[in-house]
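Enquirer: here is a sequence with its predicted model. Questions after.
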Amino acid sequence: MSMMRGVFGGRSLLPPLLLLMPLLFKYQVQAAAASSAAAGESAVAASSSSAAFIAAVTTRSSSAAVSSAAPPPPPSSAMDAVTEANTEFALDLFKALGAAAAGSGEERNVFFSPASVSAALAMLLMGAKEETAAQMSKSLHLDGVEDVHGAYQSLLGAFSSTTQGSVLRMANRLYGEKGYNFLQDFLDSSAKFYQAELAAVNFKGAFEEARKEINAWVEGQTEGKIQDLLASGVVNSLTRLVLVNAVYFKGSWDAKFDPEVTRDAEFKINKNEKKPVKMMYKKAKYNFSHVEELNVNIVELPYEGHKLSMVILVPLAIEDETTGLEKLESALTLKSLRQWTSPENMSKLEVELHLPHFRLEKSYTLNEHLQRLGMASVFTQGEADFSGINGARDLYVSHVAHKAFVEVNEEGTEAAAATAAIVMMRCARMGPVVRADHPFIFFIRENSSGSVLFLGRFASP
């Protein structure tokens, strides 16, 4: 898509800004004017993960464009700092979503793409100023991190690769109202750091056609896994900008499960409730560790090429009326997660692994969660400052939505979240048996950067 900056002149009253991130993930930001802001929607496919993000922003006026040179790519330390920040934010949001998942059964499942949410918000951060920028940076754990957007530029390179048996792809795009006056610096930075070029569309006169065009791009980027990201009514004649981020992942297990040994089994939701599942089985050498204090087994399942892995954290047993996840989730921190999954604390052992087929599709409205994490002014008209987008303090985020999907089977995954003592099991007469036949936590990691792409809790089939 070509950059269409020259046509963005003129002024417009109360236009919404939409930020979209499909992962097989999507994000959408829409500005709601005097009327209201709409929510976006996305889908993801089997053996896959995906996510969507929508934020609505309202604008009252625009200003003249300016331009500036982007900084050079950051050193690896900057990318490491952003990766750490993203992991901390991922755990914050995971706990917030987990706490909000009331009840039991399917309602307790959690799945989202922290990479999708973080990247979308980082793009929005480029246009934030003053207190709004400070709140966003702190909530994203990016305060004090130098060259944030340059680091994201490097991460995008790590996220985009194809190796034998796996595909990982992240793409960004801007859809802007033709004739609207976006700041040139914002457009240039979006293109340089996030490879998000601008396409001019006619929201004012043909918003339905614009919506379909955006959905078609998202569907193409996610191999058809996310369809109709933008529901009817999400964009309207007041929409001025839609920022889209799509992430797609499809990977085959390095050690595939044999479908012939998959059997019917029971998944213990709690001590009193069970549901039928298809339980896969594999005896192979995996990186393994055991967190003694929490009584949790951790297994890393690499995908072909070993660029990405799924890591599962399985409590040994359900305790009383709990699932064993409560203590584990409360102990999850950047430090503990690193300790538990670092190479020096994991041993290559022959593990008998029992893992269910599972498929999750979750939708979230993130407004309240993000506000509780510290982004209060972002959603408050009159307080939000996104003048880095259009030169005026008339934009605010009115709605943030996120949708994610994952499916795991014998072949692999397709995806379009106080430190305990660790006992390293470096040798054993008999290999450990890990039965994921009760609630567990899992995440998909890009190994070269350590970035958590997808994070979830599987509590019920």
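Expert: Great, that's in hand. What you see is a predicted model, and the numbers here were worked out from it, not measured in a lab.

Enquirer: all contacts plus neighbour counts: C-alpha atoms, from now on.
Expert: OK.

Enquirer: quick one, strands of the stretch 351-461 of the chain?
Expert: 358-365, 397-408, 412-415, 433-435, 440-446, 451-458 (DSSP state E, counting those that start in this stretch).

Enquirer: save those strands as JSON lines, and put in mean neighbour count and distance to residue 205 too.
Expert: As requested, those are exported to JSON lines (neighbours: other Cα atoms under 10 Å; distance: least, Cα to Cα, whole Å):
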{"stretch": "strand 358-365", "mean neighbour count": "20", "distance to residue 205": "28"}
{"stretch": "strand 397-408", "mean neighbour count": "29", "distance to residue 205": "22"}
{"stretch": "strand 412-415", "mean neighbour count": "27", "distance to residue 205": "35"}
{"stretch": "strand 433-435", "mean neighbour count": "19", "distance to residue 205": "57"}
{"stretch": "strand 440-446", "mean neighbour count": "22", "distance to residue 205": "42"}
{"stretch": "strand 451-458", "mean neighbour count": "25", "distance to residue 205": "37"}
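
Enquirer: got another one to weigh against that:
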Amino acid sequence: MAAEEGNLIACQHGQAALAARLLKRVSAGRTSSNLIFSPLSIHVALALMSAGAAEDTLDEILSLAGAPSRDDLEAFVKGVVVERVLADRSGIGGPSVAFACGSWTDKTLPLKPTYRDTVVGTYKGETWAVDFRNHPVESRREINAWVAKATRNLITEVLDPYSPSETLHVVANAIYFKAEWRSIFDKDDTVDEEFHLLDGSTVDDVPFMRRPWRFYQRIACHDGFRVLQLPYKSCEDDSSGYFSYKLRENLPEFSMCVFLPDEHDGLWGLVDKLTSRPEFLREHLPTRHVPVGKFRLPKFKLTYMASIRGVLQDVGLRLPFDRLLANMTEIVGDEESGAMQLCVDEVVHKAVVEMNEEGSEAAAVTVESDEELGFSLCDDYDVPRPEPEPTVDFVADHPFAFFIIEETSGTVVFAGHVIDPTKEE
């Protein structure tokens, strides 16, 4: 039992390490535009990829995912991610969460039973046989329709139906997240102000959400930056508060964490710090509530879609994409034909997030395609203090990094940065 728990902790640390490496690499390619992506979705994509891999290819995937073994990675994704972090809590007033994964294979290629059992049993997914060879457009449209349903239509397309490709196998996972703030913002307090860009210019009329003077918030002040942690509501409060307290003890706790550099052009230096160690983010989260003075946080909606094949290759994943060396023989094959040699042709990632006075809505999808080739429980507004404390300002009027995290597991569900809140990309 101790060994199993240790292996789950190793997977958790591996997930945090992957999130840091991905943030550093993806941010490097988005220095002039906004960014939103889901490290968790990509980590699950690696787990799904590992289900079809063997030998050196499997070892390389597990190394990047930070997992001791494939069994440990599957146990972690099933027990921590699917059944806890991404379990829907909308029925009790908490976040509306949806996780889905699917595998589409050309009807001429029989899935191996062990692979099908992993997708369906471990990841609570579904498998389909489609006609990629003769009806590629219709097959890709079917996948896009599945993505749209899984993400509540926040993401409607991840595959171009008319893209010329000889794809024979596609694996996708989708995450949808929508939650209210534990203490929502008053729309009447929202004002338009200017936002300072990295080049020294400004954009006007940016809607900023505000808090009343001396409203208590989780804020930490560090050398060169400040961190705001906005908790999402985890369940409905009853009149006594007893029910919600007991319930919250066993519920995931989500929050948005905003890392704001002191300097207007300090974002990239802060990203370097954030990605220096996997533990950096968690170690610098606020530990208490403080009264706020000036408080402004911009509303924004961000979208990101790109191939992340190059990103994954840059952080160490090469064999699954190699047409000669990839060993993805655990996906398709039967006793008569034997195992078929596939490789991962492409990995597409798309994410969307919107933040406003009520809360946040976000979704992410990661798609792999193969070709046949050889916590705190106290309320923000009721923290007793023996005497008045100095107020802390938090004015996010210049570029910042943000994360949506699950606090008890340390899982980074979404990550990104805001360079210009008036732009969606």
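Expert: Sure thing, it's come through. Everything numeric here is computed off the predicted structure, so don't read it as measured data.

Enquirer: sorry, back to before: mind checking which of the strands of the stretch 351-461 of the first structure is nearest residue 152 of the first structure?
Expert: strand 451-458 (11.3 Å; Cα to Cα).

Enquirer: sorry, back to before: which one of the strands of the stretch 351-461 of the first structure lies nearest to residue 233 of the first structure?
Expert: strand 397-408 (13.3 Å).

Enquirer: still on that earlier bit, between the strands of the stretch 351-461 of the first structure, which one is closest to residue 145 of the first structure.
Expert: strand 451-458 (16.2 Å).

Enquirer: could you find the closest non-adjacent residue to the residue mapped onto residue 438 of the first structure from the second structure?
Expert: Using TM-score structural alignment, the partner of residue 438 of the first structure in the second structure is residue 398. Among residues not flanking residue 398 of the second structure along the chain, residue 196 sits closest, at 4.8 Å (Cα to Cα, 6 or more residues apart in numbering).

Enquirer: go on, residue 199 of the second structure?
Expert: Nearest non-adjacent residue to residue 199 of the second structure, counting by Cα to Cα, 6+ apart: residue 265, 7.6 Å away.

Enquirer: TSV for the strands of the stretch 351-461 of the first structure, including distance to residue 107 of the first structure?
Expert: Below are the strands of the stretch 351-461 of the first structure laid out as TSV (distance: least, Cα to Cα, whole Å):
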stretch	distance to residue 107 of the first structure
strand 358-365	10
strand 397-408	15
strand 412-415	21
strand 433-435	22
strand 440-446	14
strand 451-458	10
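
Enquirer: on that earlier part again, what about the residue nearest to residue 398 of the second structure, how many neighbours?
Expert: By other Cα atoms under 10 Å, the residues close to residue 196 of the second structure number 18.

Enquirer: do residue 282 of the first structure as well
Expert: 18.

Enquirer: helix or strand: which one has it?
Expert: strand 274-291 (DSSP states H and E).

Enquirer: mean per-residue distance, the next helix or strand after that strand to the second structure?
Expert: Next helix or strand after strand 274-291 of the first structure toward the C-terminus (DSSP H and E): strand 296-302. Following superposition, strand 296-302 of the first structure is found to deviate from the second structure by 0.7 Å on average (mean Cα distance after the TM-score superposition for the first structure).

Enquirer: now do the buried residues in strand 296-302 of the first structure.
Expert: 296-302 (16 or more other Cα atoms under 10 Å).

Enquirer: ok, stretch 332-349 of the first structure next?
Expert: Buried-residue list, stretch 332-349 of the first structure, by 16+ other Cα under 10 Å: 332-334, 336, 339-341, 345-349.

Enquirer: that older thread, and of the strands of the stretch 351-461 of the first structure, who's closest to residue 273 of the first structure?
Expert: Distance to residue 273 of the first structure, taken as Cα to Cα, is lowest for strand 451-458 among the strands of the stretch 351-461 of the first structure, at 14.8 Å.

Enquirer: whereabouts in the second structure does that closest one align?
Expert: Under TM-score structural alignment, the match for strand 451-458 of the first structure is residues 411-418.

Enquirer: ok now that stretch, how far from the chain's centre?
Expert: Remark: stretch 411-418 of the second structure is offset 6 Å from the chain centroid, using Cα atoms, centre = their mean, to the nearest Å.

Enquirer: can you tell me what residue 299 of the second structure aligns to in the first structure?
Expert: Using TM-score structural alignment, the equivalent of residue 299 of the second structure in the first structure is residue 357.

Enquirer: helices of the stretch 1-150 of the second structure, start to end?
Expert: Taking DSSP state H, counting those that start in this stretch, the helices of the stretch 1-150 of the second structure run over residues 2-28, 39-50, 55-65, 70-76, 113-117, 136-150.

Enquirer: please identify the deepest-packed of those.
Expert: Highest mean neighbour count of those: helix 39-50, a mean of 24 (counted as mean count of other Cα atoms under 10 Å).

Enquirer: on average, how far is it from the matching bit in the first structure?
Expert: With mean Cα distance after the TM-score superposition for the first structure, helix 39-50 of the second structure departs from the first structure by a mean of 0.9 Å once superposed.

Enquirer: pull up the aligned stretch in the first structure for that helix.
Expert: Residues 114-125 of the first structure are matched to helix 39-50 of the second structure when aligned by TM-score structural alignment.
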